[in-house]
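Chemist: Just need the structure, nothing else, for what follows:
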Amino acid sequence: MPEMTFEVRWPDGSTQRCYSPSLVMHDYLCTGTHYTVGEFVDRSTRGLAEASERVRAKFGFACTSAADTTERIAGAAARFPQQALIQITGMHPALEQS
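Modeler: Got it, this is the predicted structure:
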């Protein structure tokens, strides 16, 4: 199962690198896009839950790293207003353009 990282720039300019056990995060987030903090938490939580379920389907157990990433995002997001903007600054590996 291909894993990936994605990076977010928070409203205060700090950055956070996040882990996903699946490339499914490309279905939820897009490099260069701005999201409100609330929307980012929602999208990343749903994407990481789907990624974890893909791990469960393949290996028989959920991905604890996806759960950890979800918790770290929620902790960081709690410092900011829900309507503040974040930016996705990178997703690795990137999807190939067709």
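Chemist: contacts and neighbour counts: CA atoms only from here.
Modeler: Fine.
Chemist: For the helix or strand hosting Thr5, which helices and strands make contact with it?
Modeler: Using DSSP states H and E, Thr5 sits in strand 4-9. Under the contact criterion of 3 or more Cα pairs under 8 Å, 6 or more residues apart in numbering; DSSP states H and E, strand 4-9 touches strand 15-20, strand 85-92.
Chemist: please give me the structure for this one as well, since I'd like to look at both together:
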Amino acid sequence: MVECIEGGAELSDLLPGVTVHGLDVGRWMERQRQHIVRQVLMDEQRIRPAALGIRPNAAPAEKDNTAKRPGTGNRTPSTAAWPRSPGTGSEPGR
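Modeler: Next up, the predicted model:
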């Protein structure tokens, strides 16, 4: 990749599929920008891409775990949804 940059290529030219000596440097660069990949790299492994000008994508926003699943709404439990009819056996003495 350094060869590409020194040869006059811009980072924007190095798309996935661009190879140098058989290695897909475009794909490598794309992975280095992914937050999940950078999260597991050691500090020393983050230095080289940063020195080449490769900046990470923005971290994904935290998910709101309080959001309801689609279709759940504000329903009452199914056992309380319908009133009991008199004489169904739920009253004592019948």
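Chemist: TM between them?
Modeler: TM-score of the superposed chains, computed with TM-score structural alignment, normalised by the length of the second structure, equals 0.26; 44 aligned residues with a Cα RMSD of 4.5 Å.
Chemist: Compile the helices and strands packed on strand 4-9 of the first structure into CSV and extend it with columns for mean neighbour count and distance to Asp68 of the first structure.
Modeler: Shown next, in CSV, are these (neighbours: other Cα atoms under 10 Å; distance: least, Cα to Cα, whole Å):
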stretch, mean neighbour count, distance to Asp68 of the first structure
strand 15-20, 18, 9
strand 85-92, 20, 18
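Chemist: Adding distance to Ser44 of the first structure, write the ones you listed out as TSV.
Modeler: Compiled in TSV, those are given as follows (distance: least, Cα to Cα, whole Å):
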stretch	distance to Ser44 of the first structure
strand 15-20	10
strand 85-92	11
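Chemist: Return the distance of the closest residue to His34 of the first structure other than its chain neighbours relative to Val37 of the first structure.
Modeler: Using Cα to Cα, 6 or more residues apart in numbering and skipping residues adjacent in sequence, the residue nearest His34 of the first structure is Gln87, 4.4 Å away. Taking Cα to Cα, to the nearest Å as the measure, Gln87 of the first structure falls 9 Å from Val37 of the first structure.
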